[in-house]
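1. sequence and predicted structure, then a few things I'm wondering about:
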Amino acid sequence: MNWGFKNDRFFFKANSIVINHFDANIYRGKMPADDLSKKYLYNHLLRNIKFPLEIDTLQVLKSKLVYEEEKDFSKGPGVLNFDKFNLQATNIKSGFGLKKTDDVKIKVNCIFMKTSPLDVDWSFNVLDKKDSFHIQGVISNFDVAAIERFSKPYMNASFTGVFNKYRFNFYGNDDAVKGNASLDYDDLKVKLYKKKNPEKVAKLKSVIVNLVVKNDSKDKVKNADVELKRIQEKSFYNFLWRSIAESLKKILI
């Protein structure tokens, strides 16, 4: 690492940063009211750092990430697990003093919800004032029952079935996202629960929704186009999950 001050301006530069066996647990309690201020994308956040920052390569190896989100204390948090988490990011720079720079490129591979390989490629340019980005990924052999701890508290629903392969490819910016996704899957079934008594199954609603949902892709890949506006007070990750959810809704219903 090389850091210090030049003409009273702080600077930080590193050829390589490697983090091994990082263990992060991120908890978000949603009991307080949401902060409705604008949430900026990473292009903007890096572009507006007020000092020279340069990291040629950042690697996170053999790590673990757990995200928990809780609406109230009665149901317990929804949990998403990312194990054997490996990340490589190149050309991380602030926009300070730059007129031209290469894209930030980020590659992630991990095991999602203990069972399913997940690979993601993500790129954006710090100096692009539209805050454009491209993100694509694939998840394989995903048993949807694994997300019950997240889907039941927040959607009043649980699922069974297997996503053999789900792919997404999205291009977006600070305003909107466009792209497409594909999925082949088997034996999808949905179970809904009563809002006032979430431990009891809403049998009639469950029957109706399973009549609407296409429970099998019949060994064919099903495709959907996605176009979605960004909610400015929500994060990039909310934007990504909403885009994925929109594609699944179009494919399955």
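-> Perfect, thanks for sending it.
2. rest of the way, CA atoms for contacts and neighbours
-> Fine.
3. so residue 240 lies in a helix, does it not?
-> Yes - Residue 240: assigned to a helix according to DSSP: H, G, I helix; E, B strand; the rest coil.
4. neighbours of it, just the number please.
-> Using other CA atoms under 10 Å, residue 240 has 16 neighbouring residues.
5. same check, this time on residue 106
-> Residues near residue 106, counting by other CA under 10 Å, number 20.
6. do residue 138 as well
-> The burial count for residue 138: 18, using other CA under 10 Å.
7. how about it, nearest residue that isn't a chain neighbour?
-> In this structure, residue 138 finds its nearest non-sequential neighbour in residue 167, 4.4 Å apart by CA to CA, 6 or more residues apart in numbering.
8. what's the first helix or strand after the helix or strand containing the one you found?
-> Secondary structure from DSSP states H and E places residue 167 in strand 157-172. Per DSSP H and E, strand 157-172 leads on to strand 176-192 as the next helix or strand towards the C-terminus.
9. buried residues, that next one. List them.
-> Applying a neighbour-count criterion of 16 or more other CA atoms under 10 Å, one finds 177-186, 188-192 buried in strand 176-192.
10. ok, now which ones touch residue 206?
-> By CA atoms under 8 Å, 6 or more residues apart in numbering, residue 206 lies in contact with 190-192.
11. residue 8 versus residue 17, what's the distance?
-> Counting by CA to CA, to the nearest Å, the gap from residue 17 to residue 8 is 25 Å.
12. between these two, which is the more surrounded one?
-> Taking other CA under 10 Å, residue 17 and residue 8 do not tie; residue 17 has more neighbours (14 against 7).
13. contact partners for the more buried one?
-> For residue 17, the contacting residues are 55, 57-59, by CA under 8 Å, 6+ apart.
14. list just the nearest of the contacts of residue 206 to residue 245.
-> Here the nearest of the contacts of residue 206 to residue 245, counting by CA to CA, is residue 190; it sits at 15.2 Å.
15. who's in contact with the nearest residue to that closest one once chain neighbours are set aside?
-> Excluding the flanking residues, the one nearest residue 190 by CA to CA, 6+ apart is residue 159, at 4.7 Å. Contact partners of residue 159, counting by CA under 8 Å, 6+ apart, are 144-145, 148, 188-191.
16. picking that back up, can you count the residues close to the residue nearest to residue 138?
-> Residues contacting residue 167 under the criterion other CA under 10 Å number 19.
17. was I right about it contacting residue 136?
-> Yes - using CA atoms under 8 Å, residue 167 makes contact with residue 136 at a distance of 7.4 Å.
18. re earlier: now the strand holding residue 167 and strand 176-192, what's the angle there?
-> Interaxial angle, strand 157-172 versus strand 176-192 (axes from the mean of the first three to the mean of the last three CA atoms, to 10 degrees): 170 degrees.
19. for the residue nearest to residue 190, give its distance to residue 207.
-> Distance of residue 159 to residue 207, given as CA to CA: 13 Å.
20. and for residue 134?
-> According to CA to CA, residue 134 stands 39 Å off from residue 207.
21. pick out whichever of these two has more residues nearby.
-> A count of neighbours by other CA under 10 Å puts residue 134 above the other of residue 134 and residue 207, at 18 against 14.
22. and here's the other structure:
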Amino acid sequence: MTKPLKITLITLCALLVLSIVGYFVANAIVSSKVENFLKTELPENLSVDYESLDVSIWSGNVLMVQPKILNKGSHTSKTNIEVELDTILVDGFGLWSYLINDKINVKTVQLRSPKLIYNHNSAIPKDEYKSSSKEELKQDIKVDRFNIQDAEIIIKDVETDSLLFQAERLTINVMAVAIDNASVKKRIPFNYDGYNISYSDLFYSMGEYENLKIASANITQDEAVFKEMKIYTKYSKQKFDNMIAIERDHFDVSITSLVLEGQKFGYEKDSIFYFKSPKITLENPEMHIYRNKLIADDLTRKKLYSRMLRELKFDLTLSAINLKNATIVYSEKVNADMGAGQLSFTKMNADIKNISNTYGESEKTTLDIDAIFMVQTPLKVKWEFVVNNVNDAFVFRVDLGKLPAADLNAFSQPNLKVNLEGELLQTYATVSGDANTSRVDMKANYEDFKVEILDGEGEKKNTILSAIANLFIAKNSDRASDGFREGNKEGIERDHTKSIFNFLWLSIKSGLASVLTGDGKINK
């Protein structure tokens, strides 16, 4: 071996040994700095413990095993947030980019099996949860993929130890995350290219009386699918009635599937929140509503839907909403000594357009509905209004098919103490109104219509009152099978303390009274 070759080999070996030693020394230095930062540089109310920490500057990996993160409030000594994880992995840290370009580039940040417990304390000022965005970032940050895998989130109320929120098997992927000095000052403090989120067994306490449950969800930037949704009153009807001082609906809503297509959200000019979707589909929604009218009325002024949309504090654009095979059952208790009267709408399909406060002044919101009313009667409804019309003008059209009057007794007997006989063969009604008054035009083809007024207990027929009432009612619309009796009423005043549905009922009831009492005309 020549002397120059020998010197070269010795030099290469020395460099290799130095590189290996330097690698382990550098790893040890970086690990020490990370450990020192976690021990001394974090805020006093934040602590991080872990089983082990492994740093590889060669591959740009940092692996923390079984970390436990605790956050205690400055106003109380109790733990606000507790997070336990299997591992935190930072993979593919770009050392060259960090040293040369002063930028942090990471391929993957992964949080495996985190369990987060948040103890909500209403006594803690909201400012304590806010982070300052005035400080500038020292480096821009880019993460190719941020991943949370198989997480569980639990939120409890400190005062009552009751569950406020829970989600299991939560997985989140956010792609191409970028954070810089411009983004951190925005309401959404980072930019991203795409995301997907999935979870199961979500529970959310919506307030004092209602809960929300979702069996599973899968959300991407292109579509959001929620399965087996349920919104329901927490308490039985009897307990609920004993709890409330003014009337409030007791309800149970279930939806087999809710699908939002192409949903987009964010802040317009970093100011006004917006949400939009070109199409939303609800499969098999079922709603059971119960109201006890023996409890004191809620006398707050109610807004019509057009005004509700117009006065939203954010921009909403839902181009189309489709209800497929829906069911609505409404029960109302009026008399203490009788059960609740009931109205039902089944096999309902609805095509709803332009639920929005972002369209121009001429764009109409429309609802086209087909359903079965009560037992067997086909019902068609077309409802339209313009959100930007400050008078809240609307038109509500009804096409009601063959209705045995006795089918209405499930509602009229317990609530009105009236039984109905006969048959409505075909009924048309148009209600034109605004925020204050309405006009109704109605025509009906019916046979052998009679009313039976019941006694005070609602059990037996009051013969005298029934006979008097039937004196004022035209028994048949016309002797001809295709004859219609018409009726109309205008200047029907709205009760502003009641909903739009009460207003529609008052209008239709006035039209029906006009038809039956014979102050309309016969159209052959």
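-> Perfect, thanks for sending it. This structure is a prediction, so every number in the text was calculated from the model and none was measured.
23. report the TM-score for the pair.
-> Remark: TM-score between the superposed chains equals 0.95 [TM-score structural alignment, normalised by the length of structure 1]; 250 aligned residues with a CA RMSD of 1.4 Å.
24. what range in structure 2 does the strand holding residue 167 of structure 1 sit on?
-> Using TM-score structural alignment, the residues of structure 2 aligned to strand 157-172 of structure 1 are 418-433.
25. mean distance of the matching stretch to its aligned residues in structure 1, please.
-> Comparison of stretch 418-433 of structure 2 with structure 1 after fitting gives an average deviation of 0.7 Å (mean CA distance after the TM-score superposition for structure 1).
26. where along structure 1 do the helices fall?
-> Shown for structure 1, the helices assigned by DSSP state H span residues 42-47, 148-155, 203-212, 236-252.
27. any idea which of these is most buried?
-> Burial of the helices of structure 1 is given as mean neighbour count (mean count of other CA atoms under 10 Å); helix 42-47 ranks first at a mean of 20.
28. distance between it and the chain's centre?
-> Centroid separation for helix 42-47 of structure 1 versus its chain: 18 Å, with CA atoms, centre = their mean, to the nearest Å.
29. what range in structure 2 does it sit on?
-> With TM-score structural alignment as the criterion, helix 42-47 of structure 1 aligns to 305-310.
30. got a list of contacts for the matching stretch?
-> Contact with stretch 305-310 of structure 2 is made by 355-357, 385-390, 392, 500, as judged by CA under 8 Å, 6+ apart.
31. where do the strands of the stretch 101-250 of structure 2 begin and end?
-> Taking DSSP state E, counting those that start in this stretch, the strands of the stretch 101-250 of structure 2 run over residues 103-112, 115-120, 140-157, 163-179, 194-205, 210-220, 223-233, 250-261.
32. adding mean neighbour count and distance to residue 477 of structure 2, write those out as TSV.
-> Formatted as TSV, the entries for the strands of the stretch 101-250 of structure 2 read as follows, by neighbours: other CA atoms under 10 Å; distance: least, CA to CA, whole Å:
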stretch	mean neighbour count	distance to residue 477 of structure 2
strand 103-112	20	73
strand 115-120	20	64
strand 140-157	19	62
strand 163-179	19	58
strand 194-205	18	53
strand 210-220	19	47
strand 223-233	19	44
strand 250-261	19	39
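33. adding distance to residue 366 of structure 2, write those out as a markdown table.
-> Putting those into a markdown table (distance: least, CA to CA, whole Å) gives the following:
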| stretch | distance to residue 366 of structure 2 |
| --- | --- |
| strand 103-112 | 46 |
| strand 115-120 | 42 |
| strand 140-157 | 40 |
| strand 163-179 | 36 |
| strand 194-205 | 32 |
| strand 210-220 | 28 |
| strand 223-233 | 24 |
| strand 250-261 | 19 |
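34. ok, which of those strands comes nearest residue 345 of structure 2?
-> Of all the strands of the stretch 101-250 of structure 2, it is strand 250-261 that lies closest to residue 345 of structure 2, at 14.1 Å by CA to CA.
35. what is the closest one packed up against?
-> Using 3 or more CA pairs under 8 Å, 6 or more residues apart in numbering; DSSP states H and E, the elements in contact with strand 250-261 of structure 2 are strand 223-233, strand 279-283, strand 286-292.
36. of all those strands, which one is nearest residue 155 of structure 2?
-> For these, proximity to residue 155 of structure 2 was assessed by CA to CA; strand 223-233 is nearest, at 18.7 Å.
37. so the closest one matches what in structure 1?
-> Strand 223-233 of structure 2 corresponds to no residues in structure 1, going by TM-score structural alignment.
38. what sits up against that strand?
-> The contact list for strand 223-233 of structure 2 (CA under 8 Å, 6+ apart) reads 209-219, 250-263.
39. now do stretch 352-370 of structure 2
-> Identification of contacts with stretch 352-370 of structure 2 by CA under 8 Å, 6+ apart yields 309-310, 312, 315-322, 347-351, 378-389.
40. contacting residues for the nearest residue to residue 166 of structure 1 once chain neighbours are set aside?
-> With CA to CA, 6+ apart as the criterion, residue 166 of structure 1 has its nearest non-adjacent residue at 4.5 Å, and that residue is residue 183. Residues in contact with residue 183 of structure 1, defined by CA under 8 Å, 6+ apart, are 163-167, 217, 221-223, 251.
41. repeat the analysis, applying 6 Å as the threshold.
-> Applying CA atoms under 6 Å, 6 or more residues apart in numbering, we find residue 183 of structure 1 in contact with 165-166, 221-222.
42. which residue in structure 2 aligns with residue 182 of structure 1?
-> In structure 2, residue 182 of structure 1 lines up with residue 443, judged by TM-score structural alignment.
43. please read the previous query as pertaining to residue 244 of structure 1.
-> In structure 2, the residue paired with residue 244 of structure 1 is residue 508, using TM-score structural alignment.
44. from residue 81 of structure 2, how far out is its match?
-> Distance, residue 508 of structure 2 to residue 81 of structure 2, using CA to CA: 56 Å.
45. swap in residue 414 of structure 2?
-> Residue 414 of structure 2 sits 53 Å away from residue 81 of structure 2, going by CA to CA.
46. identify the residue range in structure 1 corresponding to stretch 99-117 of structure 2.
-> Structural correspondence for stretch 99-117 of structure 2: none found in structure 1, per TM-score structural alignment.
47. can you verify residue 36 of structure 2 is assigned to a helix?
-> Yes - under three-state DSSP, residue 36 of structure 2 sits within a helix.
48. residues in contact with residue 61 of structure 1?
-> So residue 61 of structure 1 contacts 20, 86 (CA under 6 Å, 6+ apart).
49. what do you get if the cut-off is 7 Å, keeping everything else the same?
-> For residue 61 of structure 1, the contacting residues are 19-21, 85-87, by CA atoms under 7 Å, 6 or more residues apart in numbering.
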